[in-house]
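Undergrad: here is a sequence together with a model predicted from it:
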Amino acid sequence: MYKIDSAELEKVQRKATKLLPGFKDLGHEDRLHQLQLPSLKYGHQYGDQIQIYRAKKNLEKLSIENYFQPAKVKTTRGHPYKVFKPVTQNRARANFWSIRAIDLWNSLPETVVKAKTLNCYKNRLD
């Protein structure tokens, strides 16, 4: 998602949460916290991570090899399922979920990535 689209969506979210009784004078983050709503950025990242997990575990009808390549360098840090992040030449390609989600996926702890089920993964991701 482009920054301008994200900013517009966040503007709508800010307005909507201010309309609720008792929330007008609170800051945006406080409103989200009290309403137990995630930020838009968190929601996008969360969705991206679930999509990668589903692809890695063959829970999707897509071929994981078309989107991700295993990392070429094996490191002693992190998990063994790290993926290679290709260099992109344009902004549109950099916004594809298969590119933007790699850094966060690679930074996840091994206990999260090795979850046996999707629900277990979601719980550990939170």
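TA: Nice, thanks for sending it over.
Undergrad: hey, let's count contacts and neighbours off CA atoms from now on
TA: Will do.
Undergrad: any idea how far the residue lying closest to Lys24 once chain neighbours are set aside is from Glu29?
TA: The shortest distance from Lys24 to any residue other than its chain neighbours is 4.5 Å, reached at Lys18 (Cα to Cα, 6 or more residues apart in numbering). Plainly put, Lys18 is 12 Å away from Glu29 if you go by Cα to Cα, to the nearest Å.
Undergrad: okay, one more to line up with it:
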Amino acid sequence: MDHCHHSVWQPRHKTLRTNLENVQRRATKLIASLKDKPYLECLVALGLPSLEHRRLRGDKIEIFKYVHGAYNANRPKLHPHRGRDTRGNSLKLAKERSIRNVRSSFFSQRVVSVWNGLPDSVVTAPSVSAFKSRLDSCWADQPGLFDPECYH
């Protein structure tokens, strides 16, 4: 589940996301010492973020690479934000209107809001590894790290 490119596919419906999370839930129950513990306790004990958190983190890493020029060919349509709004960061992106619900799950649509909400100190990191470190520090206190229901 985690070996594919993060931005290629993401489950759009909650049912699919729940089904994927259930695979990880069952896998944690295979560990004898965690067999009778609640799922969230298993994730915390293993230091394993929820799949939903990992998908969101993967999206942010991909958009960081995109904004900083790592991809040259076949780039999705992402444009710099041209508004006067100074909240958020200096590398904000414009979000295109999505008439169809299906389009809202496209990479170029789903990443903009979360990217624009990151602080400038994170998005202006000098490298991908620095970005990951700053992003993880920024997210350290968020309950969604281990709780997949936080994102719904």
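TA: Right, received. Where do you want to start? The structure displayed is predicted, hence computed values, not measured ones.
Undergrad: need the TM-score from the superposition.
TA: Structural agreement between the two chains, given as a TM-score (TM-score structural alignment, normalised by the length of structure 1), stands at 0.91; 125 aligned residues with a Cα RMSD of 1.4 Å.
Undergrad: residues in structure 1 aligned with stretch 116-134 of structure 2?
TA: In the comparison with structure 1, stretch 116-134 of structure 2 aligns to the range 106-124 (TM-score structural alignment).
Undergrad: hmm, who's touching the matching stretch?
TA: Counting contacts by Cα atoms under 8 Å, 6 or more residues apart in numbering, the residues outside stretch 106-124 of structure 1 that touch it are Ile50, Tyr53, Arg54, Gly78, His79, Pro80, Tyr81, Lys82, Val83, Leu125.
Undergrad: circling back: who has more neighbours out of Lys18 and Glu29 of structure 1?
TA: Here Lys18 of structure 1 and Glu29 are compared on neighbour count by other Cα atoms under 10 Å; more neighbours surround Lys18, at 17 against 13.
Undergrad: that one matches what in structure 2?
TA: Structural alignment places Lys18 of structure 1 opposite Lys29 in structure 2 (criterion: TM-score structural alignment).
Undergrad: same deal with Asn58 of structure 1?
TA: Structural correspondence for Asn58 of structure 1 with respect to structure 2 (TM-score structural alignment): Gly69.
Undergrad: any idea how far Pro119 of structure 2 is from its match?
TA: Here the distance between Gly69 of structure 2 and Pro119 of structure 2 works out to 20 Å (Cα to Cα).
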